[in-house]
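Enquirer: sequence plus the predicted model coming up.
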Amino acid sequence: MKKTFVQAAVAAASILAFAGTAQACSTLIVGKAVSATGNIIVAHNEDNGGRLFNLQHYVPPAKHKKGEMIKFEPKAAAIPQVEETLGFYWTETLVPDGASFADGFFNDAGVVIATNWCGEIFDADRMEVKDGGIGYGIRRLVAERAHSAAEAVKIATELLHEYGYFHDGRTYTFVDANEAWQLAIHQGDSWAAHRIQDDEVVYIPNVFMMDKVDLRDHENWRVEPKQVERADKDGRHDPKDPIFNWRKIVAPESIRAERWNANRNVIAWKYLTGIEMNDPEKFPYSVKLDHKLGVKEAMELLRQHESYIGEEQALYHSASEGICRTTSHDAIVYNLTSDPTLTEAWKTLGRPCQSVFVPIYPLAGPAAGTSFVDAATATKEHFAGTPGMFDFRAEFTPHSVFSAGTNAIDYLRGGEIAHRTELIHAEEAKFLAARSAVTKEAAALKGEARTKFLHDYNQKAYDEVLELMKAENARLMPMQVKILADVVKADSDDPVAFALLGSKDHEVKGANIKATRAGMSANQLNSTRKFTNFAPAQTVEFKDVNGDGFEDVVFTFKSKDLAKGAVPGALMDLWLYTQVNGHRVTGFDVVPVETQTVKAAESRSGKHLL
């Protein structure tokens, strides 16, 4: 079929699936020669906004009918499926509009896929695609088909040549136990790829970092030829120069200097090298260190902030533009072994600085509770946006326990930040000390016996951290919040009452209406950094709501203000943020959110209290 040029209006439409997602991710790659484990280490923070669930799946290998087509985004191209696909571990970002650019994978052949948005490029009006182009398909099809990092690059670039990339820019990281590659995609069929050397350490935020692309070195650098020709013609590159400065040729200097990119580069390179670098035009793409980095150092890099985070802020992360920030909802570290079944991963279930890196063997299957649908349903629903998929579910503990706890800490702040840091380091130290012995024991097993052993370990580790977080949440949120309404209407000014229940241990008389706000979890309303953008309390009343003989405090809020960022038609966890006698207090309850045209399902219309 004839290729077409997608102009600004069409490009804007195709970006809908991307809006609010993956705008602050970070990726670290440590070559095996500078790795304390002797293996390549990959670490990645996933950053996204809005109503969001992070699910984990294992998708088994499959056989497909000849002629079968696969389609992801509604406007993207339909692509022929191969007859056999690999199994893979899938960490899914589920958002209402569908996440085209946020998911991570590790497949049965031992290939890791992680990505970073690198947008705001030159030539965004020259985006050439076929039949709608490809977006999500690159990561998913590479996960299904690639037996090595090098093959991942080949598969991805062939897809780009055939269909064209429908978004402006992104850097893909493909890594196996033997080598690491990065593929930077400009738009359409424009790209550059680099094989990362064993003695290199690479860090990338959301900006193109490749600078010295050597057009003579075809073993370690690959560039789409027409892109070079175009750059020569446009005067962005001297045809006589064998070095192609990718990042200057494809993107303006202003995007490299943006605080939300530059800050992370400053922080990362100081952590890695001990040197503070402040010139965005001199940030390195990679370095060669005189010391080795291990899993623990990779974890800590993903937790780095600016020195001033939290000062005079209502929410601890609201001012952060560091590596760990308000949008950071998930982090993972891989220690890649030659046998993929023994590859060790460490995954958080929330913002990395406030969460335990839980150990997992990805190919043994994630723990029960880390998803609420099977992988086939998750695939079908990924771009469907069905409101019921975004219901609060108490049994989906990554949200109801882990995310809830990090949200509470972000508001409570004070000594809770230091307490959580001490707690997670102690828990991780136990896992780190025991991990090599677990891997060694598994290595002595074969086939299903190994898989069962490792899956049982995944479950046991998850359950241990889950119980720890449940206990912490009970301590952090000892007072019950009760929403005194059957529904919150997103298009109404109707008052909605929140009760903070008093008890013999907790009085409410000193509740401060001026310091009181309510709305979605700050973790999920994270495109809004100002605490004042949550719904302000309109009235306050003290009375015994539940008849237990203790005085409660009742605040009212405007319904539509409470529903900012909510998904109409879904059961939402809405939070109360207040102060009692100068002490911060928070908690949440669950209620359906509706509009006049979108009603919550009848089966879910009743109250769902914790």
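Expert: Sure, I can see it. Residues are numbered from 1 along each chain as shown.

Enquirer: going by C-alpha atoms from here, please, whenever you check contacts or count neighbours.
Expert: Noted.

Enquirer: what's near enough to touch the closest residue to V333 other than its chain neighbours?
Expert: Once flanking residues are discounted, V333 sits nearest to A43: 4.2 Å by C-alpha to C-alpha, 6 or more residues apart in numbering. A43 sits next to 27-29, 298-299, 302, 331-334 when contact means C-alpha atoms under 8 Å, 6 or more residues apart in numbering.

Enquirer: relative to N261, how far out is A43?
Expert: Look at A43 and N261: by C-alpha to C-alpha, to the nearest Å, they are 18 Å apart.

Enquirer: what of P61?
Expert: In terms of C-alpha to C-alpha, P61 sits 38 Å off from N261.

Enquirer: kindly report the same for D176.
Expert: For D176, the distance to N261 - C-alpha to C-alpha - is 27 Å.

Enquirer: also P536?
Expert: Taking C-alpha to C-alpha, one finds P536 at 32 Å from N261.

Enquirer: ok, G447 next?
Expert: 45 Å.

Enquirer: so if I had to pick from these two, which one is more boxed in?
Expert: N261 (24 against 8; other C-alpha atoms under 10 Å).

Enquirer: the more buried one: what's it in contact with?
Expert: Neighbouring residues of N261 by C-alpha under 8 Å, 6+ apart: 24, 205-207, 255.

Enquirer: okay, pairing it with this:
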Amino acid sequence: MTPRSLFALLALLSSTDACTMYGVSRTASADGSTMVSHSDDGAGDSDSRLSYVPPARHKPGSMRDIYPTIDEYPKFIGDAFGKTFLPLPGQALTKPIGQIPQVEATHGYYLNGYAIQNDCELSFGESTASAVFRADAVGTPNGTALLAIEELSHLAAERVCTAREAVQLMGDLAVQYGFFGPDGGAGEMLVVGDPDEVFVFHILSDPTARSAIWAAQRVPEGEVMVAANHFVIREVDLDDADRFLGSPHMHRVALQHGLGTGEGS
């Protein structure tokens, strides 16, 4: 049986330093499946272990630990992300950099560095992009932002079932708690798909270094998208809620910094 949503994680290539992602809308595929793919090339030394985080229920008032972003082995040591990352003799547990309120119930999902797919068939692919604003992680010198793209994808996989819900949740959390990219100065992209829709999600730090600017665009039916370390959304019309979502202040910030025309771009 062909699954309604397909995620393909391509092989790690040590000779490259880039990530490419693509998304296929339902009516663009031969069998009516949405497709999401991601080549996680990194710097060639990424921790490539795959883990499954089981579904869980949480006590009222619980907090969800937020962990730092580490690419190389071991990327994480502890039990928060499944049995794969349980400590070996002599390994110290990874310490959280902060917390946010937990939800009552969370979905099970597969992850590598980023979330891959949850039990609802919500799937993720990633690619880093350049950005114009910088923020650093809480716990580092001058760090003010709590969430990186890895944990944003984990939180979405844990909490929602649709691509539309996922991009909205990730954007809202980043605006509230702050976003930081790799080495502080980069932005990030995700392609997020469920069995019916595929969205492209862009995010970067904002000028305060304590929030985020984000945008998402639905991949039109009958079309595919590809992104390789460059933002690909060129115009955003937040009045067209079927196709676009985003942070309400994006146009104001763009105009203040000479990054847009005020006419949707």
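Expert: It's in. Quick caveat, the model's predicted, so the values are computed rather than measured.

Enquirer: on that earlier part again, the second structure: which residue goes with the residue nearest to V333 of the first structure?
Expert: In the second structure, A43 of the first structure lines up with S37, judged by TM-score structural alignment.

Enquirer: that match: what secondary structure?
Expert: Assigned with DSSP: H, G, I helix; E, B strand; the rest coil, S37 of the second structure falls in the strand class.

Enquirer: show me what M209 of the first structure aligns to in the second structure.
Expert: Under the alignment (TM-score structural alignment), M209 of the first structure pairs with V232 in the second structure.

Enquirer: let me know the secondary structure of its match.
Expert: State at V232 of the second structure, reduced to three classes by three-state DSSP: coil.

Enquirer: burial of it, as a residue count?
Expert: 16.

Enquirer: over to the one 5 residues further on?
Expert: Here the number of neighbours of D237 of the second structure (other C-alpha under 10 Å) works out to 17.

Enquirer: where in the first structure does stretch 160-178 of the second structure fall?
Expert: By TM-score structural alignment, stretch 160-178 of the second structure lines up with residues 146-164 in the first structure.

Enquirer: buried sites along that stretch?
Expert: Residues 146-153, 155-157, 159-164 are the ones in stretch 146-164 of the first structure that count as buried (16 or more other C-alpha atoms under 10 Å).

Enquirer: same check on stretch 193-212 of the second structure?
Expert: Residues of stretch 193-212 of the second structure classed as buried by neighbour count (16+ other C-alpha under 10 Å): 193-206, 209-212.

Enquirer: same question for stretch 124-131 of the first structure.
Expert: Applying 16+ other C-alpha under 10 Å to stretch 124-131 of the first structure flags 124, 127-131 as buried.

Enquirer: secondary structure and distance to V488 of the first structure for the residues you listed - can I get that in TSV?
Expert: Formatted as TSV, these follow (DSSP: H, G, I helix; E, B strand; the rest coil; distance: C-alpha to C-alpha, whole Å):
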residue	secondary structure	distance to V488 of the first structure
A124	helix	41
M127	strand	42
E128	strand	44
V129	strand	42
K130	coil	43
D131	coil	41
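
Enquirer: identify each buried residue in the host helix or strand of A8 of the second structure, please.
Expert: Following DSSP states H and E, one finds A8 of the second structure within strand 5-10. Residues 5-7, 9 are the ones in strand 5-10 of the second structure that count as buried (16+ other C-alpha under 10 Å).

Enquirer: the longest helix in the second structure is where?
Expert: helix 163-177 (DSSP state H).

Enquirer: mean per-residue distance, that helix to the first structure?
Expert: In the superposition with the first structure, the average deviation recorded for helix 163-177 of the second structure is 1.1 Å (mean C-alpha distance after the TM-score superposition for the first structure).

Enquirer: helices or strands next to that helix in the packing?
Expert: Helices and strands touching helix 163-177 of the second structure, by 3 or more C-alpha pairs under 8 Å, 6 or more residues apart in numbering; DSSP states H and E, are helix 149-159, strand 186-193, strand 198-205, strand 212-218, strand 244-246.

Enquirer: show me where the stretch 201-350 of the first structure has its strands.
Expert: According to DSSP state E, counting those that start in this stretch, the stretch 201-350 of the first structure carries its strands in the segments 201-204, 212-214, 221-223, 243-245, 286-287, 328-335, 344-347.

Enquirer: of those strands, which stretch is the most buried?
Expert: Across the strands of the stretch 201-350 of the first structure, averaging neighbours per residue (mean count of other C-alpha atoms under 10 Å) puts strand 328-335 on top, at a mean of 26.

Enquirer: where in the second structure does it fall?
Expert: Against the second structure, strand 328-335 of the first structure falls on no residues (TM-score structural alignment).

Enquirer: angle of that strand against strand 170-175?
Expert: With axes from the mean of the first three to the mean of the last three C-alpha atoms, to 10 degrees applied, the angle from strand 328-335 of the first structure to strand 170-175 works out at 30 degrees.

Enquirer: how far away from the center of its chain is stretch 147-164 of the second structure?
Expert: Centre-to-centre, stretch 147-164 of the second structure and its host chain are 6 Å apart (C-alpha atoms, centre = their mean, to the nearest Å).

Enquirer: what's the neighbour count on K430 of the first structure?
Expert: Using other C-alpha under 10 Å: K430 of the first structure sits among 10 other residues.

Enquirer: which secondary structure element contains it?
Expert: Here K430 of the first structure is assigned to helix 415-443, by DSSP H and E.

Enquirer: that helix maps to which residues in the second structure?
Expert: Residues of the second structure matching helix 415-443 of the first structure: none, counting by TM-score structural alignment.

Enquirer: next secondary structure after that helix?
Expert: helix 447-476.

Enquirer: by how many degrees do that following helix and helix 415-443 diverge?
Expert: Going by the same axes, to 10 degrees, helix 447-476 of the first structure makes 170 degrees with helix 415-443.

Enquirer: if we can go back for a sec, need the strands of the stretch 201-350 of the first structure in JSON lines (columns: distance to K75 of the first structure).
Expert: Converted to JSON lines, these look like this (distance: least, C-alpha to C-alpha, whole Å):
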{"stretch": "strand 201-204", "distance to K75 of the first structure": "29"}
{"stretch": "strand 212-214", "distance to K75 of the first structure": "33"}
{"stretch": "strand 221-223", "distance to K75 of the first structure": "28"}
{"stretch": "strand 243-245", "distance to K75 of the first structure": "33"}
{"stretch": "strand 286-287", "distance to K75 of the first structure": "36"}
{"stretch": "strand 328-335", "distance to K75 of the first structure": "28"}
{"stretch": "strand 344-347", "distance to K75 of the first structure": "32"}
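
Enquirer: okay if I get the buried residues of strand 5-10 of the second structure as JSON lines plus distance to A186 of the second structure?
Expert: Output for the buried residues of strand 5-10 of the second structure, formatted as JSON lines (distance: C-alpha to C-alpha, whole Å):
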{"residue": "S5", "distance to A186 of the second structure": "29"}
{"residue": "L6", "distance to A186 of the second structure": "28"}
{"residue": "F7", "distance to A186 of the second structure": "25"}
{"residue": "L9", "distance to A186 of the second structure": "23"}
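
Enquirer: perfect, that will be all.
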